[in-house]
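1. take a look and give me a structure for this.
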Amino acid sequence: MSRSDLEQAVTSLAGVGDAMAAKLSRLRIERIADLLFHLPLRYQDRTRITPIATLRAGQEAVVDGEVCAADVIKGRRRSLLVRLKDGSGILSLRFFHFSPAQQQQFAPGVHVRCFGEARAGATGLEIYHPEYRLLRQEDAPVEDHLTPIYPTTEGLTQPRLRGLIAQALKALEEAPHTLPDGIPDALRERFRLPELHACLGYLHEPPPDADLERLASGTHPTQRRLALEELLAHQLSLRQVRLRIQTDGAPPLTSGRGLQARFLTQLPFALTGAQRRVLDEIARDLETATPMLRLVQGDVGSGKTVVAAMAALQAIAGDCQAAMMAPTELLAEQHFRNLREWFAPLGIEVGWLSGKLKGKARLDTKAAIADGRVQMAVGTHALFQDDVHFKRLGLAIVDEQHRFGVHQRLALRQKGEAGGLTPHQLVMTATPIPRTLAMSAYADLDLSVIDELPPGRTPVQTVAVPDERRPEVVTRIRHACGEGRQAYWVCTLIEESEALQCQAAEATRDALTETLPELAVGLIHGRMKPAEKAEVMDAFKAGELDLLVATTVIEVGVDVPNASLMIIENPERLGLSQLHQLRGRVGRGGTESFCVLLYHPPLSAHSRERLGVMRETTDGFRIAEKDLELRGPGEVLGTRQTGLAQMKIADLERDKDLLDRVSPLAKALLEEAPDASEILIRRWLGEEAGRYGQV
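-> Below you'll find the model as predicted:
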């Protein structure tokens, strides 16, 4: 066999044509080797025959017997009923879908071996649509290993999938060298890892005495080896990306202290110790000729925007431009207003670019960015469109980065490369990322944490209230606004449709306006024009509106210190991190603040647990850990937007203890067997390997 046998397309296997290949492709199976890594969900024990007399309802079992009758029963549903005896008792097999040929197979006296779940039926115990085969002799051997049940897709049966995987296992047995282990023997021994081929053989064909409990929980040593290898491949891929980016030259930004000092003197507040520590880490990175790759995490209200502004000033003082990208028009526009206000006294021009900016205004802004007049560009995804050119981009700042796709972030980096430089990258998030995710999804980034809130921030008290107590909540708003404070009412809908969300928000605004005629009620949602949204936010900030009804568009970046009450309708429909972000819109001033979670009963146990976490803590990192546990990494990070390659076997919550072994193993592998990393990346990321993490 040639070295590439297991790398061949699945169509080289017996019985796999284009139609079958298309079905396998839906399971991310393209090559023969992919079949080996398509692991069972669970197992059935078909290694022993169960006497009919000992069968119990709900039990899955293998039964051997002789056909004593086979009749078509005409009832509400026509069925074929086959009666089977084994000397200890009689069992019925019932088929609702059958052919005349199938009926003829079950002639009296024929020996049948079948497998299925016994259930109570009209004739006693019955098995519906069992898997079966006709036996030529009564003593045919049973299975010698547990039977795997695989994830499958429409039109692909378990027996067919098992047959294909059996072919792949045979190919591996005949030519083991075609699937290299990927982790050299010396490293495997040092890290106490079982051998790859033995793990695959065991998982596809476990012995009858295998520990089913550990296999079911994903904690069997063979599964742990594969989970570790998958996490390792992801980390190696990110480390490679980092090394590749860091071979490019970046502008060393060594000046900036004077400009930063002038900026700080005009701020009405002092930086916290945590902000100063993070700024020192950023400054050291920016002073080198190697591109900075740094992720700054800071809980809601910890002051990340000021940190970003200080980093931008270091770039501007070094004769470079800085760009800041945010995921929503509302947040981008708020950053633009803040930065313009802060930078105007310093003589720095801040430009604004969004998809809604049209005509001459857009052309003028693009020209000013291209010739360098705009030293600080702020915007949405419009910043990285092909027709936007920078004169000398030295720093790319991405806010709420998990909302952006990989290619979007890569495009902003390439804006600098066009000028012969790779810009430094500063990535910010107010969604605290659990350590497990940071170690796996962001292994290419250095991590800074702003773990201190500015003085004067008051903890927000959170209560959960059923929606039948809505009148009490409205009274609470009347009372708070009557004392000169302001409130938010956030509408959430289970539908993804923005139009429906806006309708719900409009209906809520109308109802509250009618119930609270003495209050000025405003409305903001995603379908309003940027100018309209800005006008509403300005009115709310200026105190002209008492109550702001909004969709989740206000989740990030909105800062109104006088707002002390937040009502979140249907909070059970949102993730913990999103609820935490919304709650962070209040408690920004010195007044005691409250968040009311107005839920629709009855709550599931899962929803009760989530709302309980919100009541118990305001610690964003604790909330993020719980969010990861309850929703999984894809939901927490927004996998579909981020380009984070989905795990096939590893589970970041279950396998988080493995991450402590992954980092030293990745380091050792890159130092001692660098070629092996390519094998692992190709095996686990396949075609995604080239683009995963290229940011």
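
2. C-alpha from now on. contacts and neighbour counts both.
-> Will do.

3. tell me how many other residues crowd residue 590.
-> 14 (other C-alpha atoms under 10 Å).

4. could you find the closest non-adjacent residue to it?
-> Leaving aside its chain neighbours, residue 590 sits nearest to residue 456 (5.7 Å; criterion: C-alpha to C-alpha, 6 or more residues apart in numbering).

5. unless I misread the structure, the one you found falls within a helix.
-> No - counting by DSSP: H, G, I helix; E, B strand; the rest coil, residue 456 is not found in a helix; it is coil.

6. hmm, it is touching residue 592, no?
-> No - with contact defined as C-alpha atoms under 8 Å, residue 456 and residue 592 do not form a contacting pair (10.7 Å).

7. now the longest helix along the chain: buried residues?
-> In the chain, assigned by DSSP state H, the helix with the most residues is helix 221-246. Applying a neighbour-count criterion of 16 or more other C-alpha atoms under 10 Å, one finds 222-242, 245-246 buried in helix 221-246.

8. likewise for stretch 643-654?
-> Residues 643-645, 647, 649-653 are the ones in stretch 643-654 that count as buried (16+ other C-alpha under 10 Å).

9. what's the answer for stretch 244-259, then?
-> Buried-residue list, stretch 244-259, by 16+ other C-alpha under 10 Å: 245-246, 249-256.

10. next, the second sequence, to be compared with the first:
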Amino acid sequence: MSELAARPLGGLKGVGPRGAERLAKLGLHTVEDLLFHLPFRYEDRTRIQPIGRLRPEQHVVIEGEVLAADVMFGRRRSLLCKLSDGTGMVALRFYHFTAAQKHNLTRGARLRVYGEVRAGGTGLEFYHPEYELAVGDELPPLEKSLTPVYPTTEGVHQKTLRNLMRQALTLLERYPPRDLLPPSMLDSARLPTLREALLKLHAPQPDDPVDMLLTGSHPAVQRLVMEEMVAHQLGMLSRRAGQKAHSAPVFTDDRLVHRLRDSLPFTLTGAQRRVIDEIAADLAIPSPMLRLVQGDVGSGKTLVAAAAALMAIRAGYQVALMAPTELLAEQHLHNFRHWLTPLDIEVAWLAGSLTPKQRRDTQARLAEGQVPMVVGTHALFQEAVGFQRLGLTIIDEQHRFGVHQRLALREKGREGNQVPHQLVLTATPIPRTLAMSLYGDLDTSVIDELPPGREPIDTLALPAGRRPDVIARVHAAAMKGTQAYWVCTLIEESDALQAQAAEATWADLKEALPDLNVELVHGRMKAKDKAERMARFSRGEAQLLVATTVIEVGVDVPNATLMVMENAERLGLSQLHQLRGRVGRGGGKSYCVLLYQTPLSHTAKKRLAVMRETGDGFRIAEEDLRLRGPGEWLGTRQTGDLAFRIADLMRDEALMSPAREVADTLLTEHPDTAEALVKRWLKGAEGYADV
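-> Okay, here's the model as predicted:
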């Protein structure tokens, strides 16, 4: 461990136990942590601005003599201090002031002031500026470098952070950190040493390009970004190496897969056949498969997963498929039972909606090995669930869970050093940069071909005032014998949001369309009621299904050709794309109508435009990531796996591939350096290789 990483902040002057607690809220525990806590802007306190040349909204340093200081009474009491430097006069206003301030700010006192110039009641004013009083007639020397402004928290002031950073920079000079990136890479990219980069970022000179420092394009920032990205890639590769160090059962008999393919009323696409072959190659070696299958809505990922399951079952092993919602899990259960029951393979069900007795019975049969396959939700990785011989885990929509939940399910099949194979599915196309960061420990397969006969879905965006026209369109679709979805963003009316609620919309549409059977589904319904209503819609007994976004994934009704989304401006691009994918699953032409409330924000306009322009899930995912950023795109479950301190996935996308190459080299040729990098950047992740 480096000297800087070994030094706790409690050893710095001015940090007591209470201060250390507050700094810990910012993730700051050591001097090294502090040095990687970068400014988000800089203030120029290196030069003095004449008062006579001040303009509103400037952040400046001025010096002058106090002409008068009086307590002003009005709507709010304030201390008003008038300052002059011979070129002009300006006021300093303090709404909160102490007796000591009032005593010090007297006529004749000499001050240096820093703050923002604003237009006020007496002309130009500074509100609660920072200031220093001259001792005798002497003011301290001006700053030689720009003044950093740091992210902070309650009880930790800028002055405190700057004081601690000065001490940290002194230690940095005394104990320069080891440069862990290859010198050849630093030279070719013209990147500074780590010490030079940190000094530049915490104490830039007045003529340094501040905009480059703040936007991340300066070599000093790029130096830290590259090192952090390499560390994250090392974490992924170490985790992968740790998992690959285990053994796994070998599955080579594909007779059940051929029986399934022969029973299907359609032919697999070339992409499906290619991905099944990739999976079969993984399963044929005694090393755990770690494979992500990406496929756009309706591309046939579930059938690919079924082929993998059949190879494991044929070898006498059990299979567990986990989905994030009960509705999606139910859809998988329906599909797998439809395909596997004719092959005399039982598929069990395990979810929160089961009665305690049903759950106990299913768990007992799984533990005894009586059931070859189970489909379920989070209930699958609960402690009470055990398997006799788990050989394959299938996780759908992995980004809704998280790496550790995937691994928790894997552990249920561990026998000594042997672990199950893992197959991860997602219908949310993942931008390449994000996939490298989030799924760097997985091999990736892409089903990039839709089944034949699928036509593009025509999409149009209409203001909410056109609702009657849309209702007429729903009626016309029903008269032609097809079905429609009407999706709402809320379940109940809310004063805070103007969104149409599903229950109110259902009532309105039943009244507007008295000759149609209109069903309602939302997340607060009992699972049994939800399943019954969905089944009626699937059987064609209802022409219109009003639903919340619970139907986002997994619902498959080929006869549905019209999707209406109310308040479409409230949804992210990926969610809009997933919902649109509920139609266009049969042979006929399908349509999607995006109803929106005005006025639209710039982002909402961009989203709706992208939806109209393309049906390409990968392009939509890229645009969605660009608009929302990785944190919001992934949701809270997964962001811990992307906890970059300095790197920005969108801004620094171009560095991801070079970082992966450097990580590969370090892991194979310089393992000690690789370990040091992981320890420096991934706190608590030193055991990655053991998971």
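
11. mind checking the TM-score on these two?
-> TM-score for the superposed pair, counting by TM-score structural alignment, normalised by the length of structure 2: 0.96. Supporting figures: 688 aligned residues with a C-alpha RMSD of 2.0 Å.

12. ok, residue 252 of structure 2 - contacts?
-> 280, 283-284, 311 (C-alpha atoms under 8 Å, 6 or more residues apart in numbering).

13. what about those, which are in helices?
-> Using DSSP H, those in helices are 280, 283, 311.

14. now for the equivalent of the first one over in structure 1, how many residues are close by?
-> In other words, residue 280 of structure 2. Here residue 280 of structure 2 is matched to residue 283 in structure 1, going by TM-score structural alignment. Neighbours of residue 283 of structure 1 under the rule other C-alpha under 10 Å: 21.

15. which non-adjacent residue is nearest residue 283 of structure 1?
-> Nearest non-adjacent residue to residue 283 of structure 1, counting by C-alpha to C-alpha, 6+ apart: residue 311, 7.2 Å away.

16. the alignment partner in structure 1 of residue 555 of structure 2 - how many residues pack around it?
-> Residue pairing (TM-score structural alignment): residue 555 of structure 2 is matched to residue 558 of structure 1. Counted with other C-alpha under 10 Å, the neighbours of residue 558 of structure 1 add up to 19.

17. what does the one 4 residues further on give?
-> Number of residues near residue 562 of structure 1 (other C-alpha under 10 Å) recorded here: 22.

18. my guess is it contacts residue 486, does it?
-> Yes - judged on C-alpha under 8 Å, residue 562 of structure 1 makes contact with residue 486 at a distance of 6.0 Å.

19. next up, the contacts around the aligned residue in structure 1 for residue 531 of structure 2.
-> Under the alignment (TM-score structural alignment), residue 531 of structure 2 pairs with residue 534 of structure 1. Residues in contact with residue 534 of structure 1 (C-alpha under 8 Å, 6+ apart) are residue 330.

20. for residue 534 of structure 1, give its distance to residue 650 of structure 1.
-> 44 Å (C-alpha to C-alpha, to the nearest Å).

21. same list (the buried residues of stretch 643-654 of structure 1) but as JSON lines, adding distance to residue 552 of structure 1 and secondary structure.
-> Below are the buried residues of stretch 643-654 of structure 1 laid out as JSON lines (distance: C-alpha to C-alpha, whole Å; DSSP: H, G, I helix; E, B strand; the rest coil):
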{"residue": "643", "distance to residue 552 of structure 1": "23", "secondary structure": "coil"}
{"residue": "644", "distance to residue 552 of structure 1": "24", "secondary structure": "coil"}
{"residue": "645", "distance to residue 552 of structure 1": "27", "secondary structure": "coil"}
{"residue": "647", "distance to residue 552 of structure 1": "29", "secondary structure": "coil"}
{"residue": "649", "distance to residue 552 of structure 1": "34", "secondary structure": "coil"}
{"residue": "650", "distance to residue 552 of structure 1": "32", "secondary structure": "coil"}
{"residue": "651", "distance to residue 552 of structure 1": "29", "secondary structure": "coil"}
{"residue": "652", "distance to residue 552 of structure 1": "28", "secondary structure": "coil"}
{"residue": "653", "distance to residue 552 of structure 1": "27", "secondary structure": "coil"}
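
22. could I get the full set of strands for the stretch 551-691 of structure 2?
-> Using DSSP state E, counting those that start in this stretch, the strands assigned to the stretch 551-691 of structure 2 run over residues 560-565, 591-596.

23. what does the stretch 251-400 of structure 2 give?
-> Using DSSP E, counting those that start in this stretch, strands in the stretch 251-400 of structure 2 cover 290-295, 318-322, 347-350, 373-376, 390-396.

24. now those in JSON lines, with mean neighbour count and distance to residue 677 of structure 2?
-> Formatted as JSON lines, the strands of the stretch 251-400 of structure 2 follow (neighbours: other C-alpha atoms under 10 Å; distance: least, C-alpha to C-alpha, whole Å):
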{"stretch": "strand 290-295", "mean neighbour count": "23", "distance to residue 677 of structure 2": "25"}
{"stretch": "strand 318-322", "mean neighbour count": "26", "distance to residue 677 of structure 2": "34"}
{"stretch": "strand 347-350", "mean neighbour count": "20", "distance to residue 677 of structure 2": "42"}
{"stretch": "strand 373-376", "mean neighbour count": "24", "distance to residue 677 of structure 2": "39"}
{"stretch": "strand 390-396", "mean neighbour count": "28", "distance to residue 677 of structure 2": "31"}
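
25. looking at these, which is nearest to residue 691 of structure 2?
-> Using C-alpha to C-alpha as the measure, strand 290-295 is the one of those that comes nearest residue 691 of structure 2, at 13.2 Å.

26. which strands and helices sit next to that closest one?
-> When contacts are defined as 3 or more C-alpha pairs under 8 Å, 6 or more residues apart in numbering; DSSP states H and E, strand 290-295 of structure 2 sits against helix 301-314, strand 421-426, strand 443-447.

27. so which of those is nearest residue 598 of structure 2?
-> strand 421-426 (33.2 Å).

28. coming back round to it: out of the helices and strands packed on strand 290-295 of structure 2, which gets nearest to residue 172 of structure 2?
-> Nearest of these to residue 172 of structure 2, taken as C-alpha to C-alpha: strand 443-447 at 40.4 Å.

29. what is the burial count for residue 454 of structure 1?
-> Count around residue 454 of structure 1 with other C-alpha under 10 Å applied: 17.

30. what does it align to in structure 2?
-> Counting by TM-score structural alignment, the partner of residue 454 of structure 1 is residue 451.

31. residues in contact with the closest residue in space to its match that isn't next to it in sequence?
-> Spatial nearest neighbour of residue 451 of structure 2, excluding adjacent residues (C-alpha to C-alpha, 6+ apart): residue 269 at 6.1 Å. Residues in contact with residue 269 of structure 2 (C-alpha under 8 Å, 6+ apart) are 449-452.
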